[in-house]
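> Here is a sequence together with a model predicted from it:
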Amino acid sequence: MQSQRSTATAQQRTTKKGSWHSGRWMLVLLALVCAAPVIASYLMYYVFKPAGGTSSYGALIEPQRPIPSQLMVTDEKGQSLPFKSLEGKWLMITVNGSECDEQCATRLYFMRQVRVLQSGERERVVNVWLRTDDKPVSDVIKTAYPQPDTRMLIASAKDVAAWLPVNDGAKLTDHIFLVDPNGNLMMRFPKNPDPKKINADLAKLLKWSRIG
C-alpha cells in the first residue's frame, strides 16, 4: 500500500512538473506569435537586403530611439499631452515653425500623398507636423491638411532636436521621419525627398508588419 501511495505521489509530481513546463512553453510561443509582425518588419529592413544595395530609401535609425517620455506637445485644442500618447500608429513626422514656408508645405504635401497612396492601409498612418512655436497657422494650411489625418502639435524645438537625428550638414527641418507603432524612430528621409520612394518604403512596412 505504501509503495502504491509513493508511486501515485511521484506520478502526480511528474504530471504537475510536465504541466508547468508545458504552460511555460505555451507562454513563450504566445509571446513569439505576438512579436512576429514586429520581428518580420525589422528583419526585412535590417537583415535581408537585396544584392546590390540596401532595401530601403530612408536611412535606418540604429540604435532605436524611442519617443522620449518627457517629450510633451500641445494639441490643436491647446491641451498638453505626452507625445508617446500617439503610439499605436505609424507616424510620419515633419518639424517646422508655424509660419510654414514653401519647403515645409512641400513636405506636408508629400506626406499627405504618401498616406493617401496606402489606400485601405492609410488609417494605420498619421501625419504629424511638430510646430516649434505657438504662432498661428494659416487657414490655407489648416484647410489643406485637416485633422485627424494631419496632427499639428506644438513641441519644444530643443526636446525634438534631442530626439530626432539629422544628416551632416542638414537641418531638422530638412527631413521627414518615420516612427513605428511601438514608438521607435525607424527612418529618416533625405532633404528634398522622392515621394515615390517614401511610398515604397512605407507600403513595404505596412505589408510586412501588422502592428499599428
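Structure received.

> From here on, just use CA atoms for contacts and neighbour counts.
Fine.

> got the contact list for the most centrally placed residue in the chain?
For the chain, Asp180 is the residue whose C-alpha lies nearest the centre (CA atoms, centre = their mean; 1.4 Å). Each residue near Asp180 by CA atoms under 8 Å, 6 or more residues apart in numbering is listed here: Glu87, Gly88, Lys89, Trp90, Leu91, Met186, Gly212.

> Adding distance to Arg107 and neighbour count, write these out as CSV.
Below are those laid out as CSV (distance: CA to CA, whole Å; neighbours: other CA atoms under 10 Å):
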residue, distance to Arg107, neighbour count
Glu87, 22, 16
Gly88, 23, 17
Lys89, 19, 18
Trp90, 17, 26
Leu91, 14, 25
Met186, 18, 21
Gly212, 23, 16
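
> JSON lines for those residues, including secondary structure?
Putting the contacts of Asp180 into JSON lines (DSSP: H, G, I helix; E, B strand; the rest coil) gives the following:
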{"residue": "Glu87", "secondary structure": "coil"}
{"residue": "Gly88", "secondary structure": "coil"}
{"residue": "Lys89", "secondary structure": "coil"}
{"residue": "Trp90", "secondary structure": "strand"}
{"residue": "Leu91", "secondary structure": "strand"}
{"residue": "Met186", "secondary structure": "strand"}
{"residue": "Gly212", "secondary structure": "coil"}
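
> what helices or strands is the helix ranked longest in the chain leaning on?
Using DSSP state H to define each element, the chain has its longest helix at helix 2-46. The contact analysis (3 or more CA pairs under 8 Å, 6 or more residues apart in numbering; DSSP states H and E) places helix 2-46 against helix 195-208.

> Any chance you could list what contacts the helix it packs on?
37, 40-41, 44, 56-58, 110-111, 113-115, 117-118, 121, 189.

> Out of those, which is nearest to Asp134?
Nearest to Asp134, judged by CA to CA, of these is Met111 at 22.0 Å.

> Please spell out which residues along the helix or strand containing that closest one are buried.
Per DSSP states H and E: Met111 is located in helix 102-116. Going by neighbour count (16 or more other CA atoms under 10 Å), the buried part of helix 102-116 is Cys104, Arg107, Leu108, Phe110, Met111, Arg112, Val114, Arg115, Val116.

> Including distance to Ala31, could those go into JSON lines?
JSON lines is the format used below for these (distance: CA to CA, whole Å):
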{"residue": "Cys104", "distance to Ala31": "41"}
{"residue": "Arg107", "distance to Ala31": "38"}
{"residue": "Leu108", "distance to Ala31": "38"}
{"residue": "Phe110", "distance to Ala31": "37"}
{"residue": "Met111", "distance to Ala31": "34"}
{"residue": "Arg112", "distance to Ala31": "35"}
{"residue": "Val114", "distance to Ala31": "32"}
{"residue": "Arg115", "distance to Ala31": "31"}
{"residue": "Val116", "distance to Ala31": "33"}
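
> In addition, the following structure is provided for comparison:
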Amino acid sequence: MDQKIPTSQPISNPANPATAGGKQRQSGRWKLFAVIAVCAAPMIASYFTYYVIKPQSRTNYGALIDPRDYPIPELGSTTLDGKPESLDAYKGKWLMVQVDGSDCQKACQDKLYEMRQLRLMQGKEMERIERVWLITDDQPLQTMVMREYDGTKLLRVKPELLKAWLPVDADTSAADHIYLIDPLGHLMMRFPKDADPNKVKKDLSKLLRASSIG
C-alpha cells in the first residue's frame, strides 16, 4: 500500500519581533522601578517617620527643620588652601556643622569639643558622622585648635550667604548652634545654644537607628 505523503507542512506563526521587543522593554522598566523603590525605601521611611508620623511618645531635643524651607545654597566654600569644595563632598555621611570665625574663642572650642565627643559616643556608628566647621573669614587658624580637633572638616565660607540659609533661635546667631545635615545633603536639625550633650547624643542615636542611609 502506497504511503500518503503530505504535500504541505503546518507553518508555525513566529512571534512578532516588535511585540516581543516591547514586552522586554516593559519588563526592563518594571525591574528598574523595583530597584529604585528598594533603594529609596530607607530614605522614604526615615522622612515619613520624622516629618509625617509624630507620635506623642517621641520627643526631639533638637529642633527639626523642614529641608524644603532651607535648601543648602552655594556657599562659595573653599578648603584652607583655597581650593573650591562644597558640603556636597561629604554626602553620604551625617554632618554635624558649626559656624565660627577663625579666632575661635571658648564658645567655639566648646562646640568643637562637643562634636568630637558626640561622634565618639556613637561607638561603631561613629564612622557615619563627619564634623564640619564653616569658617566665616580668611584669617589664619590657631595651630593648637587645628591639632586638638584634627579630623574636623574645615571650610571657609562667605558669611553673608550663611545668614540667608541657617535658621536660628530668638536672640541667637548661627554661631550659637550646632546643625545637623543628613546623608542626602538636607539641613534637618538645629541644636540649641549651650546644648546638653547627653540630649544631643540621644537625638543622634535615634536618627542613626531609624535610618539605614549614611
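Perfect, thanks for sending it. If you're wondering where the values come from, they're calculated on a predicted model, not measured in any experiment.

> Onto which residues of the second structure does the helix holding Met111 of the first structure map?
Under TM-score structural alignment, helix 102-116 of the first structure corresponds to residues 106-120 of the second structure.

> Mean distance between the matching stretch and the first structure after superposition?
Superposing on the first structure and averaging over aligned pairs (mean CA distance after the TM-score superposition for the first structure), stretch 106-120 of the second structure comes out at 1.0 Å.

> got the contact list for that stretch?
Contacts for stretch 106-120 of the second structure (CA under 8 Å, 6+ apart): 96, 98, 100, 126, 129-131, 145, 149, 175, 178, 197, 200-201.

> And Glu130 of the second structure? What does it align with in the first structure?
That one, Glu130 of the second structure, aligns with Val126 by TM-score structural alignment.

> can I assume its match sits in a strand?
Yes. Counting by three-state DSSP, Val126 of the first structure falls inside a strand.

> contacting residues for it?
Going by CA under 8 Å, 6+ apart, the list of residues near Val126 of the first structure reads Lys89, Trp90, Leu91, Met92, Arg115, Pro148, Asp149, Thr150, Arg151.

> what range in the second structure does stretch 165-178 of the first structure sit on?
Taking TM-score structural alignment, stretch 165-178 of the first structure hits residues 167-180 over in the second structure.

> on that earlier part again, same list (the contacts of Asp180 of the first structure) but as CSV, adding distance to Ala8 of the first structure.
What follows is the contacts of Asp180 of the first structure, written out as CSV (distance: CA to CA, whole Å):
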residue, distance to Ala8 of the first structure
Glu87, 53
Gly88, 51
Lys89, 54
Trp90, 56
Leu91, 59
Met186, 57
Gly212, 51
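
> Now flag whichever of those is closest to Arg65 of the first structure.
Met186 (7.9 Å).

> Would you confirm that that closest one contacts Leu178?
Yes. When contacts are counted by CA atoms under 8 Å, Met186 of the first structure is listed as touching Leu178 (5.7 Å).

> Mind listing residues that contact stretch 46-62 of the first structure?
Taking CA under 8 Å, 6+ apart as the rule, stretch 46-62 of the first structure contacts Met44, Tyr45, Leu185, Met186, Met187, Arg188, Phe189, Pro190, Lys197, Ile198, Asp201.

> rerun that using 6 Å as the cut-off
Met186, Met187, Arg188, Phe189 (CA atoms under 6 Å, 6 or more residues apart in numbering).

> what's the angle between the helix holding Met111 of the first structure and helix 195-208?
Interaxial angle, helix 102-116 of the first structure versus helix 195-208 (axes from the mean of the first three to the mean of the last three CA atoms, to 10 degrees): 40 degrees.

> ok so, going back, so how far is Gln4 of the first structure from the match of Glu130 of the second structure?
To Gln4 of the first structure, Val126 of the first structure is 67 Å away according to CA to CA, to the nearest Å.

> Please apply the same query to Ala35 of the first structure.
On the measure of CA to CA, Ala35 of the first structure and Gln4 of the first structure end up 46 Å apart.

> more neighbours, the two?
Ala35 (12 against 9; other CA atoms under 10 Å).

> Map the more buried one onto the second structure.
Counting by TM-score structural alignment, the partner of Ala35 of the first structure is Ala40.

> ok, now how distant is its match from Lys202 of the second structure?
25 Å.

> Also Arg119 of the second structure?
Taken as CA to CA, the span from Arg119 of the second structure to Lys202 of the second structure is 12 Å.

> burial count for Leu184 of the second structure?
15.

> Over to Pro67 of the second structure?
15.

> what does Asp174 of the first structure give?
So Asp174 of the first structure, with other CA under 10 Å, has 20 neighbours.

> who touches the match of stretch 165-178 of the first structure?
Taking CA under 6 Å, 6+ apart as the rule, stretch 167-180 of the second structure contacts Leu95, Met96, Val97, Gln98, Val99, Asp100, Met188, Met189, Arg190, Phe191, Pro192, Lys193.

> For it, buried residues please.
Here stretch 167-180 of the second structure shows Pro167, Val168, Ala174, Ala175, Asp176, His177, Ile178, Tyr179, Leu180 as buried, counting by 16+ other CA under 10 Å.

> quick one: what helix or strand has whichever residue in the second structure pairs up with Met187 of the first structure in it?
Matched across to the second structure, Met187 of the first structure falls on Met189, judged by TM-score structural alignment. Secondary structure assigned from DSSP H and E places Met189 of the second structure in strand 187-191.

> What's the average distance for that strand when superposed on the first structure?
Averaged out, strand 187-191 of the second structure is 0.7 Å away (mean CA distance after the TM-score superposition for the first structure).
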